[in-house]
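1. Structure, please.
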Amino acid sequence: MEPERRLDDKKGRRPRSLHAGPPKGMPERRKHPRPPLAEIRRAASLSLLPNAVLVGATRVVEFLIIAGLGFAIYLLHVAQEPGQHIVYLGAVVTGALVFCGLAQGFGLYSIKSFREFTSSYSRIVLAWTLVLAAFMAVAFFAKVGAEFSRVWLGSWYVSVLSLLLAERLSLLILMRRWLREGRLYRRAVIIGGGEQAEELIRSLEASPNTDIRIAGIFDDRGDDRVLPLVAGYPKLGKIKDLVDFARKSRVDLLIISLPMAAEKRVLQILKTLWVLPVDIRLSAQNNALRFRPHTYSYIGNVPFIDIADKPIADWDFVQKRVFDAVLAGAGLLVLSPLMLLIALAIKLTSKGPVFFKQTRQGFNNELIDVYKFRSMYTDMTDAEADRLVTKGDPRVTPIGRLLRKTSLDELPQLFNVLKGDLSLVGPRPHALKAKAKDRLYADVVDGYFARHRVKPGVTGWAQIHGWRGETDTEEKIRRRVEHDLYYIENWSVVLDLYILLMTPIALLKMDNAY
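-> The predicted model follows:
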């Protein structure tokens, strides 16, 4: 575990728990270089690079290097007979797959191997040599060796090793940079101080291959019961302060260091924190009650019980981002003539700009600027949506009335999707002062901000079920939030596709949209 920050006591000494060494029988703590404080603070604002994504991306890149080089060399240097294309293509793809399998077995797809260049590259050479040796052996015994060019085979072998050398060196340079910036570590906060938290921190520090940095401790108890320093880490505030802290500074993991017997207290904490887009784990280290091994997840050697997972994380996030970028780009190309006609109609029928920009709350309550076609008279626009748009609202232009009914005013939000502020599908981003009757949405629905654990969307599960437009009753916003939370918990690419396909059908009903 990489320490986030340590504080000395008033006399300039480290707390005794950090000097005394590990408890008897516990391995000595590993020594880590401590990054400068300025870099630690900067890391708090940088996004996490999930290990699973980094490892998976490296595997894909190396597969493409091997298969791509093999087929490119064939096309450039081997006599191109029509019947040979499929033979060589099958050979290079098989070779790339076998290499990736061997590399996995040799431990070459791990964060640790990316940081240890010499030993890793030696294993790469061994793995690639075994692949080529097996290839030649199969060709010999199958009596098909004459079909393959020896020049091609030798060139493939040497060029793959050369390019993998460059790739792994580049990866090493990037790894060192990302490690300095803190992008490869999950930033963790511990909830609950005292001796139990101190023992937990010691165990995490003594565990190999942990990927967390501790930012500090949050505890509701006063300094007379929980010291300002717990195992050298500062108490940053009370639990109610943690939500604001997590929204201003990157937090990836919340660790609850309380006994399972404190059930009511744990439930109260979860009720406060479940609105955050983070992983939540309950420490199981000091609990006498033991479950089956598969019940636990582990950070290093320390057991935890999974309480909540960040939604749409790791490869799911990558899938959704690619899905959004491809379809939003295609949508803009296809719909550009319609958008030009709408822009022309707005310009010809009322004074003012074509587009309307409104500040809304996005992922993790971050403020974003959302674009729409202007549907109101310029001198009557309501940037904060302090007053609901109602049926026959005099502020809405004739063209704007049609645009709002059909939701065509939302089309410029495709630019927000390409920018990364919005997703195509997700909970709709509400205006800052949007109300149900005369009450703000967050005052009506308990846990309203849990819908901000994912990026907001241009359309969503609530919209295709009719919960769009005016929220003149509190029940309407409650039902909308219920649908949003269902979407977050059940997300898949297939569900996104279904919602996109159903959106035009839902718009035909044109209910509640004024």
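2. rest of the way, CA atoms for contacts and neighbours
-> OK.
3. Would you mind finding the longest helix in this protein?
-> When the chain is parsed with DSSP state H, its longest helix is helix 315-349.
4. just checking, next helix/strand downstream of that one?
-> Following helix 315-349 in sequence order, the next helix or strand is strand 355-361 (DSSP states H and E).
5. Check which helices and strands the helix or strand just after that following strand is in contact with.
-> Under the assignment DSSP H and E, the closest C-terminal helix or strand after strand 355-361 is strand 367-373. For strand 367-373, the helices and strands in contact under the criterion 3 or more Cα pairs under 8 Å, 6 or more residues apart in numbering; DSSP states H and E are strand 355-361, helix 413-419.
6. Second chain to compare with the first, below:
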Amino acid sequence: MKSRIDLEGVLARLLDAMLIALGAALASRFTRSSAGFSIVDVAFCMTFAIFVLPWFGIYDSWRGRSKWRMSVNTVFGWIAVQACGLALMFLLHRTALVSRIWCVSWTVSTAVALVMSRLIAYVVLARMRRAGRNLRMVAVMGAGAHRDSVIANIVDSPGAGFRAVATFNTRHGSEPDFSGLPSFGNLHEFAAWVRREHIEEVWLALSMSEEQTVLRVLDEFSGDLVNLRFIPDMRGIAMFERNVVDLIGVPAINLMASPMTPYALILKAIFDRLFAAAILLVLSPVILSIAVAVKLTSKGPVLFTQRRRGMDGRVFRIYKFRSMRVHTEQAGVICQATRGDPRITRVGAFLRRTSLDELPQFLNVLRGEMSVVGPRPHAIEHDHLYRMIVDGYIHRYRIKPGITGWAQVNGFRGETDRIEKMRERIEHDLYYLRNWSFGLDMRIVLATVVKGGLHRNAY
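-> Below you'll find the model as predicted:
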């Protein structure tokens, strides 16, 4: 097994070196510049790749792990290799011999090739695993709903290459065994079976309070080459079911912290800026027309601004097209718009009904204060009220507020005249935070576009 893994690692490194050379040749052909094609730089980078890329973990097993993170690690690893190559070329006074266009083309084409080669390998391995090959056998320890959910995740992810083959019921006699799999109640018998059947993985689906069971299992398998993985049941104590993080060199479990990883935040920020810039550019005639209509039909400024809380509770000014007549509000009191509200202008009623009054908020997105998708920001006065009476309300500040969100596309927008309405909205916001993915953001954007911002609660 060890020699096979080593051979796979060597072959992967050789493939990457070949892709680096191939990327350089293709970049030279594409730019039609042989003068800027530095064979020395290519040789340096092929050598550096052998030593630098392993630091980014791209040759580790990614079975069951994120393809997105693997892709990001690969790109960053390749950029680090290029940086080392350029630094050495600079020290040797050879940078003048390298074409900048060729170098950029080489960097991009090779990054694409390195990522695509891994994604293709992912697809091939997933098909093999679905066909019953290249599998790792897993015995799951635990009891009750958490154990059952772990086994269900294994069954629902056949491409990951794991297969549940047995369980050890840690509450034998008080909790039922898992139907369809052999189950054990004695640890020594279970360990003997794992050794006899050459089971490679034992997953401990236990609660945080079962420390003694974990210690017994560690002691039982201390002399075996079995992968022991602890999958704690965090549902009762953690707000967000997210990852273990490295905190000053020590693994830490986020009980209440931002549920989004740095990679996710970078991806979301890039999408936000590009999408907002495109919307403002494409809809500039519409935005200009609305501004003129607002100005001509009622006295007052075109834009309405209001203080809102953003990520981590930071206060910013949100932009909207003014939809009401200018009026004075009591300090510290926000009066929500109601159906037939006399303060709303005729143009304003149309803008609110179609959500076109929200278009200026793409400026907030460009400024980094908001996101395209996220929990809708509420007036600060409402924040002070609802954070005391609605469980989980404060956690909306874990990410940037959005122009649209999961609650809005599911019909929870407009006036919140009853506490129940706000609770339902917050439940949807927390669902979004717990289940965030780039795909979910795209679903919400698409649903917003398809519905055209129209809703009976918008007035």
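7. and of the helices and strands packed on strand 367-373 of the first structure, who's closest to Leu64 of the first structure?
-> Shortest separation from Leu64 of the first structure across those is recorded for helix 413-419, at 26.6 Å, computed as Cα to Cα.
8. Where does that closest one end up in the second structure?
-> Mapped onto the second structure using TM-score structural alignment, helix 413-419 of the first structure spans residues 361-367.
9. Touching that stretch from outside, list them.
-> Contact with stretch 361-367 of the second structure is made by 272-273, 276-277, 279-280, 318-320, 370-372, 403, as judged by Cα atoms under 8 Å, 6 or more residues apart in numbering.
10. nearest spatial neighbour of Trp411 of the second structure, skipping sequence neighbours?
-> Wrong residue type there; residue 411 of the second structure is Gly, not Trp. Nearest residue to Gly411 of the second structure in three dimensions, chain neighbours excluded: His455, at 7.4 Å (Cα to Cα, 6 or more residues apart in numbering).
11. circling back: okay if I get the contacts of stretch 361-367 of the second structure as TSV plus neighbour count and distance to Arg353 of the second structure?
-> Converted to TSV, the contacts of stretch 361-367 of the second structure look like this (neighbours: other Cα atoms under 10 Å; distance: Cα to Cα, whole Å):
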residue	neighbour count	distance to Arg353 of the second structure
Asp272	21	24
Arg273	18	26
Ala276	21	21
Ala277	15	24
Ile279	12	20
Leu280	18	20
Ile318	24	19
Tyr319	19	17
Lys320	20	14
Met370	28	22
Ser371	30	22
Val372	26	19
Ile403	23	15
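12. which stretches of the stretch 1-150 of the first structure form helices?
-> For the stretch 1-150 of the first structure, the helices defined by DSSP state H, counting those that start in this stretch occupy 16-19, 37-43, 51-77, 85-105, 111-115, 117-141, 150-181.
13. Single out the most deeply packed of the helices and strands packed on strand 367-373 of the first structure.
-> helix 413-419 (a mean of 20; mean count of other Cα atoms under 10 Å).
14. What residues in the first structure pair up with stretch 156-165 of the second structure?
-> Using TM-score structural alignment, stretch 156-165 of the second structure lines up with nothing in the first structure.
15. got it, and stretch 118-129 of the second structure?
-> The aligned range for stretch 118-129 of the second structure is empty, by TM-score structural alignment.
16. Quick check: buried residues in that stretch?
-> Buried residues in stretch 118-129 of the second structure, counted by 16 or more other Cα atoms under 10 Å: 118-119, 122, 125-129.
17. Ignoring the adjacent residues along the chain, who's closest to the counterpart of Thr338 of the second structure in the first structure?
-> In the first structure, Thr338 of the second structure lines up with Thr390, judged by TM-score structural alignment. Among residues not flanking Thr390 of the first structure along the chain, Tyr514 sits closest, at 5.9 Å (Cα to Cα, 6+ apart).
18. what about the one you found, distance to Ala103 of the first structure?
-> To Ala103 of the first structure, Tyr514 of the first structure is 59 Å away according to Cα to Cα, to the nearest Å.
19. repeat for Ile346 of the first structure
-> Distance from Ile346 of the first structure to Ala103 of the first structure, by Cα to Cα: 59 Å.
20. out of those two, which sits in the busier spot?
-> Using other Cα atoms under 10 Å, the more surrounded residue of Ile346 of the first structure and Ala103 is Ile346, with 23 against 19.
21. Who are the contact partners of that one?
-> The contact partners of Ile346 of the first structure, by Cα under 8 Å, 6+ apart, come to 354, 374, 399-400.
22. Can you report how many residues lie near Val230 of the first structure?
-> The local packing of Val230 of the first structure (other Cα under 10 Å) involves 24 other residues.
23. The residue lying closest to it once chain neighbours are set aside: helix or strand, and which one exactly?
-> Counting by Cα to Cα, 6+ apart, Val230 of the first structure lies nearest to Glu198, which is 5.9 Å off, once chain neighbours are set aside. According to DSSP H and E, Glu198 of the first structure maps onto helix 194-206.
24. And that helix, how far out from the chain middle?
-> How far helix 194-206 of the first structure lies from its chain's middle: 28 Å, per Cα atoms, centre = their mean, to the nearest Å.
25. Mind listing what's buried along that helix?
-> By neighbour count with 16+ other Cα under 10 Å, helix 194-206 of the first structure contains the buried residues 194, 196-206.
26. my read is Leu454 of the second structure is in a helix, agree?
-> No: looking at Leu454 of the second structure with DSSP: H, G, I helix; E, B strand; the rest coil, it is coil, so not inside a helix.
27. ok, it touching Leu351?
-> No: if you go by Cα atoms under 8 Å, Leu454 of the second structure and Leu351 don't touch, sitting 10.1 Å apart.
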